[in-house]
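need a structure here:
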Amino acid sequence: MGKVPAGEAGLRLIHLDADLAAIDKPAGLLVHPSSLDAHETHTAVDLLERQLGERVFPLHRLDKATSGVLLFARHAQAAREHGQAFEAGRIRKQYLALVRGWPPEAGEIDYPLARDPELPSAGQPRVAALTRYRRLACFDWPFSVDGRHPSSRYALVEVDPLTGRRHQIRRHFKHLAHPLVGDTTHGKGAHNRAVAQWLGVSRLWLHALRVELPGGLSIEAPAGAEWAPLLS
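Take a look at the predicted model:
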């Protein structure tokens, strides 16, 4: 990996070579300008371009609330080549997520999704979407969200989205009836608030842990300190 400039913008660069740059995106940072967050003045694209002093091309998306590996091309040819690799499913992405309940130890969610998650699903064409997951840990925490149960169950899962639909992981785990904790759109507010109080952190519990590219290059962003109670 080449020398990583510190840069006044302060983004944490985790990979830099002639073709690619990758950052460990913090939760709460937009990838690029969006009409849904028109008030936001800082985006990962803008900050990284100022940090490197050059134009960059985002190769995939992370939701604003998601943290972790975010990959950019440094020139148009790399953007084309790696964009085609993403489209062909030749680039593997792996995530960590905290979900409500205890899903099976491993599984595959093969469920078509409406193309635009910002619009009502009814009437939209659906596109194929496939997610694999593996359960890493189960938690039974001593607080009640549902009056029928004295405690509440959650699980840490490792997730591999095999297609790249918008909000795919969040929507697939909602379909599985194990929504992500901290998901204000597809999750449950009572659970989000209870876990935030228990762990002392309010966030969407979704982290892009690793991106693996053709040729053997693997770029990883270890989960932040707030994940330590879930990983120990």
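
from here on, contacts and neighbour counts on C-alpha atoms
Fine.

List the buried residues of stretch 65-74.
Under the neighbour-count criterion of 16 or more other Cα atoms under 10 Å, stretch 65-74 has 65, 66, 67, 68, 69, 70, 71, 72, 73, 74 buried.

Adding secondary structure and distance to residue 29, write those out as CSV.
Formatted as CSV, the buried residues of stretch 65-74 follow (DSSP: H, G, I helix; E, B strand; the rest coil; distance: Cα to Cα, whole Å):
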residue, secondary structure, distance to residue 29
65, coil, 7
66, coil, 8
67, strand, 8
68, strand, 11
69, strand, 13
70, strand, 11
71, strand, 14
72, strand, 15
73, strand, 19
74, coil, 20
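
Now tabulate those residues in CSV and tack on distance to residue 91.
Formatted as CSV, the buried residues of stretch 65-74 follow (distance: Cα to Cα, whole Å):
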residue, distance to residue 91
65, 22
66, 19
67, 18
68, 16
69, 13
70, 13
71, 11
72, 13
73, 14
74, 17
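
Any buried residues in stretch 45-57, and which?
Applying a neighbour-count criterion of 16+ other Cα under 10 Å, one finds 45, 46, 47, 48, 49, 51, 52, 56, 57 buried in stretch 45-57.

Find the helix or strand that the first one is a member of.
Put plainly, it is residue 45. helix 44-52 (DSSP states H and E).

Mind giving me the packing neighbours of that helix?
Of the remaining helices and strands, none touches helix 44-52 by 3 or more Cα pairs under 8 Å, 6 or more residues apart in numbering; DSSP states H and E.

Give me the angle between that helix and strand 67-73.
70 degrees (axes from the mean of the first three to the mean of the last three Cα atoms, to 10 degrees).

what element comes up after helix 44-52 heading to the C-terminus?
Next along from helix 44-52, by DSSP H and E: strand 57-58.

Would you tell me which strand is longest in this protein?
strand 130-141 (DSSP state E).

which helices and strands sit right next to that one?
Taking 3+ Cα pairs under 8 Å, 6+ apart as the contact cut, strand 130-141 packs with strand 106-110, strand 152-161, helix 168-175.

circling back: farthest-apart pair in the buried residues of stretch 45-57, please.
Comparing all pairs in these by Cα to Cα, the longest separation belongs to 51 and 57, at 14.0 Å.

List the buried residues of stretch 172-179.
172, 173, 174, 178, 179.

how long is that stretch end to end?
One end of stretch 172-179 to the other measures 8 Å (Cα to Cα, to the nearest Å).

Here is the second sequence; please produce its structure so I can put it next to the first one:
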Amino acid sequence: MQTQCQLDSLKVLYHDEHIVAIHKPAALLVHRSPIDKHETQFAVQLTRDLIGQEVFPVHRLDKPTSGLLLFALNKESARHLGEQFTQHSLQKTYLALVRGWTAAQGEIDKALMYKKDKYGDRDKQEPTTAQEAFTAYQTLGQSTLDKHLGKFEQQRYSLLELRPKTGRKHQIRRHLNGISHPIIGDVSYGDRNHNHLFNDWRGYHRLYLAATSLAFTHPHTEQPIRIQAPLQNDFVATLQALNLDCAMFNHFQNL
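The predicted model follows:
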């Protein structure tokens, strides 16, 4: 169930006759799913009620990921935007808090096997070979935490800005796990010991991954447009506790 505090962080970031962009809080599903039958509120429904008209999903964010979510307001705009996502012609940017100290910048070029959705892809013909997947990252800041874990008295963490050039399922989460820098709070691909440390220390049971901007071609004007999303309060508070509230990401006003 969503708390009122979480739902309060769902806000409209951009709205015109053809598209609407919102900030989706962590732990909110984009749309109804058999995976979480107990959930009663979804981003599609809440956005529709907020603006008073039907919305058409053109992409999705994982349930635990917060940040920018774009909807079309008519079928033609949905088709136009859907083509951009399929062709990977738009630019997506994310922030992630990960275990360990990463290089100043890097490129993860590792093909990923198709990950079938247990419910939504039940009848879909899945690829039998790995799909091309590419993620570029830049390290925005690094921190140490004076907490004992395993054989270490201090823990190291990095804040990354990521730009995935393809859109495979769980791509960023799988890629970062693949280079031994899993995202904090990732129960599927992360480090459970560090996840538990943050849950106990901060009290926020969330994935520290946020979609922070999207640059694309407007489906009606055909002009380039870039929309930015703020960070959720719990994400910001954790970064501040790690002394990572530096100027490099201060342009992300928190909710």
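
so what number do they get for TM-score?
Once superposed, chain against chain, the TM-score is 0.89 (TM-score structural alignment, normalised by the length of the first structure); 220 aligned residues with a Cα RMSD of 1.7 Å.

hang on, the earlier thing: the helices and strands packed on strand 130-141 of the first structure: which one's closest to residue 84 of the first structure?
strand 152-161 (16.8 Å).

in the first structure, what residues pair with stretch 89-105 of the second structure?
The aligned range for stretch 89-105 of the second structure in the first structure is 90-106, by TM-score structural alignment.

Which positions within that stretch qualify as buried?
For stretch 90-106 of the first structure, by 16+ other Cα under 10 Å, it's 91-103.

Out of the residues you listed, list just those in strands.
Those of these lying in strands (DSSP E): 92, 93, 94, 95, 96, 97, 98, 99, 100.

Look up the closest residue to the last one, ignoring the ones flanking it.
For residue 100 of the first structure, the nearest residue in space outside its immediate sequence neighbours is residue 154; the separation is 4.6 Å by Cα to Cα, 6 or more residues apart in numbering.

what does the one you found align to in the second structure?
So, by TM-score structural alignment, residue 154 of the first structure is matched to residue 157.

does that match really touch residue 143, like I thought?
Yes: counting by Cα atoms under 8 Å, residue 143 is a contact partner of residue 157 of the second structure at 5.3 Å.

These two: which is more packed in?
Higher neighbour count among residue 157 of the second structure and residue 143: residue 157, with 21 against 16, using other Cα atoms under 10 Å.

for the second structure, longest helix please?
helix 75-87 (DSSP state H).

Show me what counts as buried in it.
Quick answer for helix 75-87 of the second structure (16+ other Cα under 10 Å): 77, 78, 80, 81, 82, 84, 85.

Please name every helix or strand in contact with that helix.
So helix 75-87 of the second structure, by 3+ Cα pairs under 8 Å, 6+ apart, packs with strand 56-57, strand 66-72.

Would you mind giving the orientation angle of it with respect to strand 66-72?
Computed with the same axes, to 10 degrees, the direction of helix 75-87 of the second structure lies at 130 degrees from that of strand 66-72.

how far apart are helix 75-87 of the second structure and its match in the first structure?
In the superposition against the first structure, helix 75-87 of the second structure averages 0.7 Å from its aligned positions (mean Cα distance after the TM-score superposition for the first structure).

got the contact list for that helix?
Applying Cα atoms under 8 Å, 6 or more residues apart in numbering, the external contacts of helix 75-87 of the second structure come out as 18-19, 56-59, 71-72, 90, 167, 216, 219-220.

do stretch 60-68 of the first structure as well
Here stretch 60-68 of the first structure makes contact (Cα under 8 Å, 6+ apart) with 23-31, 70-72, 86, 167, 203-210, 221-223.

Let's see that with 6 Å instead.
24-30, 204, 206-209, 221 (Cα atoms under 6 Å, 6 or more residues apart in numbering).

Quick check: chain neighbours aside, which residue is closest to residue 103 of the first structure?
Going by Cα to Cα, 6+ apart, residue 103 of the first structure has residue 178 as its nearest residue, at 6.9 Å.

contacting residues for the one you found?
Residue 178 of the first structure touches 99, 100, 101, counting by Cα under 6 Å, 6+ apart.

Go again with 7 Å.
Neighbouring residues of residue 178 of the first structure by Cα atoms under 7 Å, 6 or more residues apart in numbering: 99, 100, 101, 103.

Please, where are all the strands along the stretch 151-255 of the second structure?
155-164, 209-217, 224-228 (DSSP state E, counting those that start in this stretch).

do you know which of these lies nearest residue 193 of the second structure?
Here strand 155-164 is closest among these (Cα to Cα), at 11.3 Å.

Do I have it right that residue 13 of the first structure meets residue 22?
Yes: with contact defined as Cα atoms under 7 Å, residue 13 of the first structure reaches residue 22; the gap is 5.9 Å.

Those two: who's more crowded?
Set residue 13 of the first structure next to residue 22 and count neighbours by other Cα under 10 Å: residue 22 wins out with 25 against 21.

sec struct for that one, please.
Under DSSP: H, G, I helix; E, B strand; the rest coil, the three-state class of residue 22 of the first structure is strand.

The closest residue to it other than its chain neighbours and residue 219 of the first structure: what is the separation?
With sequence-adjacent residues excluded and distances taken as Cα to Cα, 6+ apart, residue 22 of the first structure is closest to residue 71, at 4.5 Å. Per Cα to Cα, residue 71 of the first structure is found 9 Å from residue 219 of the first structure.

Thank you kindly, that will do.
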